[in-house]
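A.B. asks: Here is my input; please provide its structure:
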Amino acid sequence: MSTDPPAEPAGPGTAGTVDPVARRRGVLLLAAVAVTVLALDLVTKIAAVANLEDRAPLTVIDGFFYLTLLRNPGAAWSMATGYTWILTIVAVVVVGVIIRIARRLASVGWAVGLGLVLGGALGNLVDRFFRAPGPMRGHVVDMLAVFSPDGSVFPVFNLADSGIVCGGILLVLIALRGIEIDGSRVADQRG
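C.D. replies: The predicted structure is shown next:
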């Protein structure tokens, strides 16, 4: 029988450990953000298909913002259209990686950023699996256009894409500030 005192919960940044309460909060925040992005993406895609199918683009702000329906088999600007199945696999891997690293998550910023990316990846995965022409080949529904209604200036996108891009930018900014996923800060190496 051991006489060692019970271990104290580790705070953010303690070598190899994450405070379980901070981790739980981080994972819940990540999940809440991801579910919100996914739900908003699904609702807007359903509305776009119901209201924009077989219609000319709707001008919201002339010369700047339009609503139009585009079924995209590829990535931005319809790149990699013949590789929809590869894009699907990449998205599945991204989801898996985010779920795996969530075990160390104790930073609010990382939780929000990863939640945005996760929600966006799941939103586009739903299309890849459940929309025509079939599983792992489905075309993603895009409906938001800036500068031109046909996507010739900037690609037509959806809320899932916005979540991925905004989450990615947030994660880069957090990393540049030296904040680790567990909430600790990178030690100043300039010596």
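A.B. asks: Please make it C-alpha for all contacts and neighbour counts, starting now.
C.D. replies: Noted.
A.B. asks: Could you identify the longest helix within the chain?
C.D. replies: Using DSSP state H, we find that the single longest helix of the chain is helix 20-52.
A.B. asks: I have a second one here; can you model it like the first so I can compare?
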Amino acid sequence: MYWIIILTLGVDQLFKYLVRNFMDYGQSISIINGFFQLTSHRNTGAAWGIFAGQKIFLISFAIIVIVIGLIYCRKVTDKLTRIAFGFFIGGAVGNVVDRLFFGEVTDMFEITFINYPIFNTADVFLVCGVILFFISTYKEKIRE
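C.D. replies: The predicted model follows:
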């Protein structure tokens, strides 16, 4: 699990570094015309901008969730659950790093065919972790 956290954090911070250093704020690069683009954006809040400007609250909440996840995962032996927590914790740490060092989170993925908030790699890993956790929980229920 720890190597997944480190890998996830590394990938997340690399993408954010590239966006911060090689794109102007607000600049968009079309990847799939009319569907998906890279857009340099910053967010001082959480998803959909909720809790905007509440840096201390967001960092504190994330650290609590990370610690609880690490404590819980030490007791877990299921491989899929440990991978899920690795993705989730790595994503959470990625966004905490941004808030600590930059005061905001760097976002870059924009789905243009729907009105959806711009998000980042840490968010992708967080969501993948949650989905894998639900799958592992469902598989466990089937085995019972």
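A.B. asks: What does the TM-score come to for these two?
C.D. replies: Once the chains are laid over each other, their TM-score by TM-score structural alignment, normalised by the length of the second structure reads 0.92; 144 aligned residues with a C-alpha RMSD of 1.7 Å.
A.B. asks: helices or strands up against the longest helix of the first structure?
C.D. replies: Applying 3 or more C-alpha pairs under 8 Å, 6 or more residues apart in numbering; DSSP states H and E, we find helix 20-52 of the first structure packed against strand 65-72, helix 108-130, strand 140-146, helix 159-176.
A.B. asks: Pull up the aligned stretch in the second structure for the first one.
C.D. replies: Mapped onto the second structure with TM-score structural alignment as the criterion, strand 65-72 of the first structure occupies residues 36-43.
A.B. asks: again with the shortest one
C.D. replies: Mapping strand 140-146 of the first structure onto the second structure (TM-score structural alignment) gives residues 105-111.
A.B. asks: what's next to the matching stretch, contact-wise?
C.D. replies: Outside stretch 105-111 of the second structure, the residues that touch it by C-alpha atoms under 8 Å, 6 or more residues apart in numbering are 16, 19-20, 35-45, 95, 98-99, 116-121.
A.B. asks: same thing but 7 Å
C.D. replies: 16, 35-44, 95, 98-99, 117-120 (C-alpha atoms under 7 Å, 6 or more residues apart in numbering).
A.B. asks: Show me how to select, in PyMOL, the buried members of those.
C.D. replies: Listed next is the PyMOL selection for buried residues among the contacts of stretch 105-111 of the second structure, using 16 or more other C-alpha atoms under 10 Å:
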select buried, resi 16+36+37+38+39+40+41+42+43+44+95+98+99+118+119+120
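A.B. asks: OK, contacts around residue 127 of the first structure?
C.D. replies: 138, 139, 140.
A.B. asks: what's the answer for residue 172 of the first structure, then?
C.D. replies: No contacts exist for residue 172 of the first structure under C-alpha under 7 Å, 6+ apart.
A.B. asks: Tell me the residue in the second structure aligned with it.
C.D. replies: So residue 172 of the first structure corresponds to residue 134, using TM-score structural alignment.
A.B. asks: And for residue 118 of the first structure?
C.D. replies: Under the alignment (TM-score structural alignment), residue 118 of the first structure pairs with residue 89 of the second structure.
A.B. asks: And for residue 45 of the first structure?
C.D. replies: Checking TM-score structural alignment: residue 45 of the first structure goes with residue 16.
A.B. asks: From residue 33 of the first structure, how far out is the residue nearest to residue 57 of the first structure when sequence neighbours are not counted?
C.D. replies: Spatial nearest neighbour of residue 57 of the first structure, chain neighbours left out: residue 68 (4.5 Å); criterion: C-alpha to C-alpha, 6 or more residues apart in numbering. Computed as C-alpha to C-alpha, to the nearest Å, the residue 68 of the first structure to residue 33 of the first structure distance reads 26 Å.
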